[in-house]
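# pasting the structure only:
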């Protein structure tokens, strides 16, 4: 089975953490640098994953402050 792209893995992991309650509304996600280290990836797929999560309503990205779990993530 081919490995899924790292950005898809990040999206799945963040959604799973929100759905399980490990990440609560308002919680700050790790920084891009921390996510790069965690997933052994460059910043490009990390930023792409965060943008998709933002567009889908799971997180809110605040320039210069970081990424946070949305107040009302999708069900």
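Perfect, thanks for sending it. None of the values given here were measured: they were computed from a predicted structure. Numbering: from 1, shown residues only.
# please make it C-alpha for all contacts and neighbour counts, starting now.
Noted.
# please enumerate residues in contact with the top helix by length along the chain?
Here the longest helix in the chain is taken by residue count, with DSSP state H as the criterion, and it is helix 6-20. Where contact means C-alpha atoms under 8 Å, 6 or more residues apart in numbering, the residues beyond helix 6-20 that reach it are 23-24, 39, 41, 45-46, 48-50, 52-53, 58, 69.
# alright, now check it against this:
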């Protein structure tokens, strides 16, 4: 399940791709969207952050990071 979340998160809404600064849905919204518990959703978000694709700001949300050579 977390792989599906990563794939669709990287692709973005309607295949348009995510742009730097775009805000991602909340964990609760993603759980509802994928009909999944929070464990695979949190795993997917953690992995996206480790890949350097998103950054999390507590109390503000998760955002797409500026694209760098390492994050491709």
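Yep, it's here. Please read all numbers here as calculations on a predicted model, not as lab measurements.
# what's the TM-score once they're superposed?
TM-score for the superposed chains, counting by TM-score structural alignment, normalised by the length of the second structure: 0.83, backed by 69 aligned residues with a C-alpha RMSD of 1.8 Å.
# picking that back up, columns neighbour count, distance to residue 17 of the first structure and secondary structure on top of the contacts of helix 6-20 of the first structure, output as a markdown table?
What follows is those, written out as a markdown table (neighbours: other C-alpha atoms under 10 Å; distance: C-alpha to C-alpha, whole Å; DSSP: H, G, I helix; E, B strand; the rest coil):
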| residue | neighbour count | distance to residue 17 of the first structure | secondary structure |
| --- | --- | --- | --- |
| 23 | 17 | 5 | coil |
| 24 | 17 | 9 | coil |
| 39 | 14 | 15 | helix |
| 41 | 15 | 20 | coil |
| 45 | 18 | 19 | helix |
| 46 | 21 | 16 | helix |
| 48 | 16 | 18 | helix |
| 49 | 20 | 15 | helix |
| 50 | 22 | 14 | helix |
| 52 | 15 | 16 | helix |
| 53 | 23 | 13 | helix |
| 58 | 22 | 11 | coil |
| 69 | 23 | 10 | strand |
